[in-house]
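Participant: Next one to model:
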Amino acid sequence: MHHIFRRATAVRIVAAATALPLALTLALAGTTHADPGAPPERQLADSVKAPNIKRHLQELQNIANANGGTRASGTPGFDKSSDYVAGQLRGAGYQVTVQKFDFPFFREKSTAAMSQVSPDAKTYKPTTPGSSEVGDFATLTYSGSGNVQATVQAVDLTLPPTPEPSSTSGCEAQDFAGFTAGNIALLQRGTCPFADKARNAQNAGAVGVIIFNEGQPGRTDAFAGTLGGPGFNIPVVGASFAVGQDLASPANTVVKLKTDTESTTRTTNNIVAETKRGNADKVVMAGAHLDSVLAGPGINDNGSGTAGLLEVALQFAKVPPKNKVRFAWWGAEELGLLGSEHYVASLSEADRSKIALYGNYDMIASPNYAYMIYDGSAGPAGSVEIEKNLARYFDFLKIPHVPTALDGRSDYGPFMAVGIPSGGLFTGAEGIKTPEEQQMFGGEAGKAYDACYHSACDTINNINDKALTVNTGAIAYSTATFAFSDNPPSRTPVAKTAPQQRGKADSHRGGLAL
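Facilitator: Now for the predicted structure:
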């Protein structure tokens, strides 16, 4: 998931019941049967069965096991995952569209290395792909390959750091006016995209780039951000503030830097299926990204959303909604929302206007979960209705929930950008659970919601079954509510602007800028 968890300022707390309602208790046991007298949205939610969702997850795990431990876009594991989802949908009677697109693929072929040769001999620890442990530095996505030893040259650093992020180090070509070609550029995080810094350094003749964190609280660790795409032929790494200080202080510091990467163009796809019936001028969309990171099988991120949405779609095949329901599974989300970006960009203005809303389901079963609903107040008009509808489901079950920022960091971002009401669910990634959330949801305060986030240990054992089933019921409830509504939210056209880079901009996994 390309998402940074940012807790909303005002946390809404709903008291938890001492016991779960019967419908949910049965759902968790996988034996619920829909009440024929209930509204359609309740019937769809009650039709969700835990064993069926887990069956989909186990199949995704089996696919990863048979394909190098990953389901990342551009790999056989993703292709087999796509075949599985598409096959299930076709078997349920859907006409499935497999939308192919090219994307910039990246992987580290071997672990990077960085050491100080002089004035002191010192080895820095890399952040190993697939590990949740943060080292002293990490290779930036789309870094070039290289094995260089050269003098480090600082470029326009702000040391000591200011109270607020403000460094413009390397953002302008003129920053390199006095740069010596053949040196390694030492830059500071902040203000502009990493790609701008690295490109300016490469154009100035740098043989390597070290971008260190800026130094404010929360901006000290090494980070593995992205350069946005291929085009770099020198090593580029993100280092901790401590490493940056270490390399900046003495004159004539010599560093050895090695990266071993592959940066190419590959083909992947989205999967789109919609109900045969329903008003085609009022399309209710729900989506989840299908790909994992290269480092692991991605069973929580985002096998959980994939499996939950698939089971909802299979149940929807049995009912005739008033409005068309369109389900989507996105490719290449982990490299910057590329699948959903491609899909939205491929739509005509007329087709965009027919999408009433979009619900996004990314990481819905984190082991140390919190039930989070995207805060619609930050989205296009109509987004608050999605939030309130999901909240009603949790309130009905007397399950607490909190808001989380609707900030464009997952596949709802491209929909928001064109004015489509957006919302969805999330149970947390690398963020830390608070004591208040522990009281509300159980689990462990002071620990990550998902300690295996973007790691090899994100397996079938990294799933909370209760959260998976509750959230899948919520997906069914919300989707059905709007599918049977006479007046679902509708898109508000927005002025055309220049394309914006999106991705996980700030977390320990890094991002595009700042």
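Participant: switch to C-alpha atoms for all contacts and neighbour counts from now on
Facilitator: Noted.
Participant: Tell me the helices and strands packed up against the biggest helix by length in the chain.
Facilitator: Of all the segments assigned as helix in the chain under DSSP state H, the longest by residue count is helix 465-483. For helix 465-483, the contact count by 3 or more C-alpha pairs under 8 Å, 6 or more residues apart in numbering; DSSP states H and E identifies helix 22-29, helix 40-46, helix 50-65, strand 279-289, helix 305-316, strand 323-330, helix 383-396 as packing neighbours.
Participant: With mean neighbour count and distance to L338 added, can I get the ones you listed in TSV?
Facilitator: TSV is the format used below for the helices and strands packed on helix 465-483 (neighbours: other C-alpha atoms under 10 Å; distance: least, C-alpha to C-alpha, whole Å):
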stretch	mean neighbour count	distance to L338
helix 22-29	17	34
helix 40-46	23	30
helix 50-65	20	21
strand 279-289	24	10
helix 305-316	26	17
strand 323-330	26	8
helix 383-396	20	22
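Participant: between these, which gets nearest to F426?
Facilitator: Counting by C-alpha to C-alpha, F426 lies closest to helix 305-316 out of the helices and strands packed on helix 465-483; the figure is 9.2 Å.
Participant: what's the closest one packed up against?
Facilitator: Packing contacts for helix 305-316, counted by 3+ C-alpha pairs under 8 Å, 6+ apart, involve helix 40-46, helix 50-65, helix 76-91, strand 279-289, strand 323-330, strand 355-361, helix 465-483.
Participant: Let me know which of those is the nearest to Q99.
Facilitator: With C-alpha to C-alpha as the measure, strand 323-330 is the member of the helices and strands packed on helix 305-316 nearest Q99 (9.5 Å).
Participant: One more, please, to line up against the first structure:
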Amino acid sequence: MIPNALLKRAHFGRASLAFAGGLALVASGGLAATAGPTHENSNNNTSEKLRAAVSVDRVVGHLEALDAIADANDGTRASGTPGYDDSVAYVVGKLQAAGYSPVVQEFMFPYFQQLSPSVLTQISPESQVYAAESFATMTYSGAGEAVGAITAVDTTGTAGANTSGCEATDFDGFAAGSIALIQRGSCSFAQKASNAEAAGATAVVIFNTGSEGSTGPINGTLGAPGIEIPVLGASFDVGVSLIGENVTGTVTVDTVSENRATYNVLAETATGDADNVVMVGAHLDSVVAGAGINDNGTGSAAILAVAESMQKVKTANKVRFAWWGAEEQGLLGAEHYVADLAETGELDRVGLYLNFDMIGSANFGRFVYDGDNSAFPVGPGAAEGPAGSGQIEQDFHDYFAAEGLASGETAFSGRSDYGPFIAEGIPAGGLFTGAEGIKTEEQAVLFGGVAGAPYDACYHAECDDLSNVSVESLDQMSDAIAHLTLTYAMNTTAVNGVGDNVKGNFKQKGGFEGNPLGGGTESGGGLHPEHDHDSELADR
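Facilitator: Sure, this is the predicted structure:
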């Protein structure tokens, strides 16, 4: 458990915990238990020196520690689990060893885990066990086993959306103790399930509309914990087969659905303009299914190595590093933090935000967030980049061009922690090496790797462990992160018009222009597409 400590307000945000120690670190081949500082004992105030200090061996060392933490905690580092708490402890310990005073910010979030496969059967008038691919457990479903009559609620199974289960009166005459069979349409899954639970249903099966493109199983969410009975989303054919007189069956669901505490970790440089904060972030949590070493141990490890190596740099702008919790549940850590800053009047002090989510994909591409929307115009798959975001994009392309490396673009798709920042008009950018998208022939020529295969075949899967990381990609991306973080630590004028001096010995590389050659990718990393924030809540 994270220990209670002094509550702070200040520029880290309201209701934060100043980490006071006392949290046991997980040993992993000596890495997590090392007491001494891990950064170079020098002022890494040039790009060359900082990139040398942020060696790929240092970054891999952090990944080895996170992988060992997952191994010691049932193979996961998901928010709300001991594996995540131990990941927080590791990051905090390394920051303290490097001379920072990290802050741990606690917040509550809706935790959900399916412990074993669900079961749906018809007992009578026919005996049938429905195939696993014909239905899915609703996220935040309650747990339990229901056996009994299956009663259709205000539906005859005709194709098309309807109001089935949306009104309490739909359940007039419903026999308590029955399983409610409801058709999709008109109101949220949560409203349908809540009405059924209030009517005494022991379980709920919500089946698809049967309209074109809506015949398969529903992979939906109830939005938050609160429904205590099992809720499944079924295909249209399954739903229709359960309509009739004297139909009985079973629904069995084994889940955990509850509100839990989790944490963001923040640390900032001792020097720099506190009214022009450069934020550098990565989510620290994994999905429940795996260790999350590429997604997103890689981003977390890289910015940790940069933070360690920058501790002695006298920055012109304050640099604040952030490790976000509960990103995989819908960007919740970053959303909590941005809302907190807005409430306390501190958000205007954030000059820009850099996001690093998946930077070591095994079949990688070198993708930069499309801040000027030139490759991915504003629309359903791409949000608008706030003013200044295009300059961040160009600066990354320029860096790669100087290194003789092709770079492509990825959309501001809303799938990672930049989302809450750009929603508030804060310039943002970052890097991404690919998730479930498929590498094209053009990209294979430019970046290497295998065309026709996913960038990360283990995305959100159990196999996302240390063996799932490209060290080549990790090396190139961590150098780019170091270079741009130091660039903006010294001067953000081109991005947001603030400041006009470069302090210390920092020298920006110059005399080149980026030439983004690689084909782009729409996905933008982070969440599964079906988990885009609020995407399944409306059920319209």
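Participant: Kindly provide the TM-score of these chains.
Facilitator: For this chain pair, the superposition-based TM-score is 0.78 by TM-score structural alignment, normalised by the length of the first structure; 453 aligned residues with a C-alpha RMSD of 3.4 Å.
Participant: Wait, V243 of the first structure touches E214, no?
Facilitator: No. V243 of the first structure is not in contact with E214 according to C-alpha atoms under 8 Å; the separation is 11.0 Å.
Participant: the more surrounded of the two?
Facilitator: Counted by other C-alpha atoms under 10 Å, V243 of the first structure and E214 do not tie: E214 has more neighbours, with 30 against 20.
Participant: Whatever residue of the second structure lines up with P403 of the first structure: what secondary structure?
Facilitator: In the second structure, the position corresponding to P403 of the first structure is occupied by E409, as judged by TM-score structural alignment. Taken by DSSP: H, G, I helix; E, B strand; the rest coil, the conformation at E409 of the second structure corresponds to strand.
Participant: Assess the claim that E409 of the second structure and Y369 are in contact.
Facilitator: Yes. Under the criterion of C-alpha under 8 Å, E409 of the second structure lies in contact with Y369, with a separation of 5.7 Å.
Participant: tally of neighbours for A362 of the second structure?
Facilitator: Number of residues near A362 of the second structure (other C-alpha under 10 Å) recorded here: 25.
Participant: can you count the residues close to D534 of the second structure?
Facilitator: When neighbours are defined as other C-alpha under 10 Å, D534 of the second structure has 11 of them.
Participant: All the strands of the stretch 151-300 of the second structure, residue numbers only.
Facilitator: Applying DSSP state E, counting those that start in this stretch to the stretch 151-300 of the second structure gives strands spanning 179-183, 203-207, 231-234, 248-268, 273-283.
Participant: Would you reformat the ones you listed as a markdown table and include distance to A196 of the second structure?
Facilitator: Listed next are the strands of the stretch 151-300 of the second structure as a markdown table, based on distance: least, C-alpha to C-alpha, whole Å:
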| stretch | distance to A196 of the second structure |
| --- | --- |
| strand 179-183 | 7 |
| strand 203-207 | 7 |
| strand 231-234 | 10 |
| strand 248-268 | 15 |
| strand 273-283 | 37 |
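Participant: Of all the ones you listed, which one is nearest K439 of the second structure?
Facilitator: So among the strands of the stretch 151-300 of the second structure, strand 273-283 is nearest, using C-alpha to C-alpha, at 23.8 Å.
Participant: once aligned to the first structure, how far is the closest one on average?
Facilitator: On superposition with the first structure, the average gap between strand 273-283 of the second structure and its aligned counterparts reaches 0.7 Å (mean C-alpha distance after the TM-score superposition for the first structure).
Participant: Please tell me which residues of the first structure that strand aligns onto.
Facilitator: Counting by TM-score structural alignment, strand 273-283 of the second structure sits on residues 279-289 of the first structure.
Participant: ok, residues contacting that stretch?
Facilitator: Under the contact criterion C-alpha atoms under 8 Å, 6 or more residues apart in numbering, stretch 279-289 of the first structure has outside partners 1, 302, 305-306, 309, 322-333, 354-362, 411, 479, 482-483, 488, 490.
Participant: so how far is the longest strand seen in the first structure off the chain centroid?
Facilitator: Across the first structure, the longest stretch assigned as strand under DSSP state E is strand 96-118. With C-alpha atoms, centre = their mean, to the nearest Å as the basis, the distance from the averaged C-alpha position of strand 96-118 of the first structure to the chain average is 16 Å.
Participant: how far apart are that strand and its match in the second structure?
Facilitator: On superposition with the second structure, the average gap between strand 96-118 of the first structure and its aligned counterparts reaches 2.2 Å (mean C-alpha distance after the TM-score superposition for the first structure).
Participant: what's the mean distance for the helix or strand that that strand is followed by versus the second structure?
Facilitator: Once strand 96-118 of the first structure ends, the next helix or strand along the chain (criterion: DSSP states H and E) is strand 122-124. Superposing on the second structure and averaging over aligned pairs (mean C-alpha distance after the TM-score superposition for the first structure), strand 122-124 of the first structure comes out at 3.0 Å.
Participant: What span of the second structure is strand 122-124 of the first structure aligned with?
Facilitator: Under TM-score structural alignment, the alignment places strand 122-124 of the first structure onto residues 128-130 of the second structure.
Participant: Quick one: residues in contact with that stretch.
Facilitator: Applying C-alpha under 8 Å, 6+ apart, the contact partners of stretch 128-130 of the second structure are 119-122, 238.
Participant: Pull up the gap between F236 of the second structure and Y399 of the second structure, please.
Facilitator: When distances are taken as C-alpha to C-alpha, to the nearest Å, F236 of the second structure and Y399 of the second structure turn out to be 52 Å apart.
Participant: Likewise for V251 of the second structure?
Facilitator: 56 Å.
Participant: same deal with D85 of the second structure?
Facilitator: Relative to Y399 of the second structure, D85 of the second structure is positioned 35 Å away (C-alpha to C-alpha).
Participant: Any idea how many residues pack against the match of P403 of the first structure?
Facilitator: Using other C-alpha under 10 Å, E409 of the second structure has 29 other residues around it.
Participant: for the equivalent of D375 of the first structure over in the second structure, what are its contacts?
Facilitator: Under the alignment defined by TM-score structural alignment, D375 of the first structure corresponds to D370 in the second structure. Contact partners of D370 of the second structure, counting by C-alpha under 8 Å, 6+ apart, are 376, 385, 390, 393, 409-412, 429.
Participant: one more time with 6 Å
Facilitator: Taking C-alpha atoms under 6 Å, 6 or more residues apart in numbering as the definition of contact, the neighbours of D370 of the second structure are 409-411.
Participant: just A332 of the first structure next, same as before
Facilitator: Applying C-alpha under 6 Å, 6+ apart to A332 of the first structure gives the contacts 73, 338-339.
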